[in-house]
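Participant: the following comprises the amino acid sequence and a computationally predicted model.
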Amino acid sequence: MMQRRFLLSAAIAAPVALAGCASQTLADYAGEKPLLDLAQYFNGRIDAHGMFQDRSGKIVKRFTVLMDCQWNGNQGVLDEAFTYSDGSRERRVWRLTKEAHGRYTGTAGDVVGRAVGQTSGNAFRWNYTLNLPVDGKVYEVEFDDWMYLMDDRVMLNRATMSKFGVRLGEVTLAFTKR
């Protein structure tokens, strides 16, 4: 009787536990509005406010970003000027290419190889490896970026940063188009 209860409990709990392991996919957002067109949203001046949280949830860095973005056909340039809460500054210039079927590729000076991404509905998933300087050393870390267009002015961004598959922390950003 006891073994039967255990098996029944396990059978009921397994789908619940597995559902907790499921991750989001772009298809989950296919019907969401407003539709995200990166070339339309990232065109002009954009302000962003963000933070980096380590894997324990502690906020390690806060920052602002001033972005100057422009597109010519399927080619876009996103010039980002970061100012961190400790007063340090950083600049990253993304060069994006809009491909077919909502796909994008991109490069930047501190990105290893090419970034790849795709839109679906109001969402954009962007994956890349970044050379991240920390205490005089540079580490290659992977970013899994998810952006969600809320309305014509606001987009929210949540990125998971990892190395060798180990989650290091998360970056959260709120973009506001001027």
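Facilitator: Nice, thanks for sending it over. Numbers count the residues shown, from 1 in each chain.
Participant: going forward, measure contacts between C-alpha atoms and count neighbours the same way
Facilitator: Will do.
Participant: can you pull out the strands in the protein?
Facilitator: Along the chain, counting by DSSP state E, strands occupy 44-54, 59-72, 75-84, 89-98, 103-107, 111-120, 123-134, 137-149, 154-163, 166-177.
Participant: now do the buried residues in the second one.
Facilitator: Buried residues in strand 59-72, counted by 16 or more other C-alpha atoms under 10 Å: 62, 63, 64, 65, 66, 67, 68, 69, 70, 71.
Participant: separation between residue 1 and residue 7?
Facilitator: 10 Å (C-alpha to C-alpha, to the nearest Å).
Participant: no, scratch that, I was asking about residue 138
Facilitator: Applying C-alpha to C-alpha, the value for residue 138 to residue 7 is 50 Å.
Participant: what residue is smack in the middle of the protein?
Facilitator: residue 145 (1.8 Å; C-alpha atoms, centre = their mean).
Participant: chain neighbours aside, what residue packs nearest to that residue?
Facilitator: Leaving aside its chain neighbours, residue 145 sits nearest to residue 159 (4.1 Å; criterion: C-alpha to C-alpha, 6 or more residues apart in numbering).
Participant: how many neighbours does that neighbour have?
Facilitator: Neighbour count of residue 159, defined by other C-alpha atoms under 10 Å: 20.
Participant: okay, now the one to match up with it:
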Amino acid sequence: MTHPMPRRRGATRILSAAALALTVALGTGCASAPQPSDYAQQQPKLDFRAYFNGPVSAQGLFTDRDGRVVKRFSVAMMGRWEGQQGVLEEDFTYSDGTRERRVWRLTDLGGGRFEGRADDIVGVAVGESAGNALRWRYTMKVPVDGRVIEFQFDDWMYQMDARTMLNKASMRKFGITVGEVTLSFLKP
């Protein structure tokens, strides 16, 4: 004959573990996503217009949702500003030998807010900066296997020092992260 007490303790342990897991999941799900204002006190202060005025180079990679490196690339950039309007020319060279060019038309809206437009951007890219961080949100048309697919980007830039900026962007489709882009910018 088996004693029912161990079974009850086991069930209690399982229910307690499930309750703890649910509490953690709900707590994590309710946690707010980072905002540029979270970095307001971080130094050095990112001056987007000053950093992207003149030549800048970058090295980067694209990883798929499993973290595998799909493509590596380098970028030669040239930025120039006249008043609140800027142009940032980007020339990409990918590890498979392909090349791509993007020209951003930028507007400084004041108060750490920016807008950006480019031929492969759907509508307007919206940027917000505070402290050492700048967040861009936009939808980009990306060629994939002979088709063009629209992906939503959540793109973060972090000023590390006068010459170095790091960039991490997540790509989503239907709310699901499908990959990430990581870059290191260097100003001469």
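Facilitator: Perfect, I can see it now. Nothing here was measured: the structure is a model prediction, and the numbers come from that model.
Participant: which one of residue 1 and residue 7 of structure 1 has more residues nearby?
Facilitator: Neighbour comparison, residue 1 of structure 1 and residue 7: the larger count goes to residue 7, with 11 against 5 (by other C-alpha under 10 Å).
Participant: hang on, the earlier thing: my guess is the residue nearest to residue 145 of structure 1 contacts residue 142. True?
Facilitator: No. Between residue 159 of structure 1 and residue 142 no contact is recorded; they are 9.8 Å apart, counting by C-alpha atoms under 8 Å.
Participant: who touches both of the two?
Facilitator: Overlap of the contact sets of residue 159 of structure 1 and residue 142 (by C-alpha atoms under 8 Å, 6 or more residues apart in numbering) is empty.
Participant: on that earlier part again, could you identify the most distant pair in the buried residues of strand 59-72 of structure 1?
Facilitator: Pairwise distances across the buried residues of strand 59-72 of structure 1 (C-alpha to C-alpha) peak at 28.6 Å, for the pair 62 and 71.
Participant: counterpart of residue 172 of structure 2 over in structure 1?
Facilitator: Structural alignment places residue 172 of structure 2 opposite residue 162 in structure 1 (criterion: TM-score structural alignment).
Participant: and if you look at residue 113 of structure 2?
Facilitator: In structure 1, residue 113 of structure 2 lands on residue 103 (TM-score structural alignment).
Participant: same check, this time on residue 49 of structure 2
Facilitator: Using TM-score structural alignment, the partner of residue 49 of structure 2 in structure 1 is residue 39.
Participant: picking up where we left off before, the match of residue 113 of structure 2 and residue 116 of structure 1, how far apart?
Facilitator: 8 Å.
Participant: circling back to that earlier point, got the strands of structure 1 as JSON lines, with distance to residue 14 of structure 1 columns?
Facilitator: Formatted as JSON lines, the strands of structure 1 follow (distance: least, C-alpha to C-alpha, whole Å):
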{"stretch": "strand 44-54", "distance to residue 14 of structure 1": "30"}
{"stretch": "strand 59-72", "distance to residue 14 of structure 1": "34"}
{"stretch": "strand 75-84", "distance to residue 14 of structure 1": "44"}
{"stretch": "strand 89-98", "distance to residue 14 of structure 1": "42"}
{"stretch": "strand 103-107", "distance to residue 14 of structure 1": "36"}
{"stretch": "strand 111-120", "distance to residue 14 of structure 1": "31"}
{"stretch": "strand 123-134", "distance to residue 14 of structure 1": "29"}
{"stretch": "strand 137-149", "distance to residue 14 of structure 1": "27"}
{"stretch": "strand 154-163", "distance to residue 14 of structure 1": "26"}
{"stretch": "strand 166-177", "distance to residue 14 of structure 1": "24"}
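Participant: nearest to residue 16 of structure 1 among those would be which one?
Facilitator: Among the strands of structure 1, strand 166-177 comes nearest to residue 16 of structure 1, with 23.0 Å by C-alpha to C-alpha.
Participant: which residues touch residue 133 of structure 2?
Facilitator: When contacts are counted by C-alpha under 8 Å, 6+ apart, residue 133 of structure 2 touches 36, 39, 40, 45, 46, 156, 157, 158, 159.
Participant: any idea what it aligns with in structure 1?
Facilitator: Under the alignment (TM-score structural alignment), residue 133 of structure 2 maps onto residue 123.
Participant: what's around residue 12 of structure 2, how many residues?
Facilitator: For residue 12 of structure 2, using other C-alpha under 10 Å, the count is 12.
Participant: residue 2 of structure 1 too?
Facilitator: Count around residue 2 of structure 1 with other C-alpha under 10 Å applied: 7.
Participant: ditto for residue 91 of structure 2
Facilitator: Neighbour count for residue 91 of structure 2, taken as other C-alpha under 10 Å: 15.
Participant: to which residue of structure 1 is it aligned?
Facilitator: So residue 91 of structure 2 corresponds to residue 81, using TM-score structural alignment.
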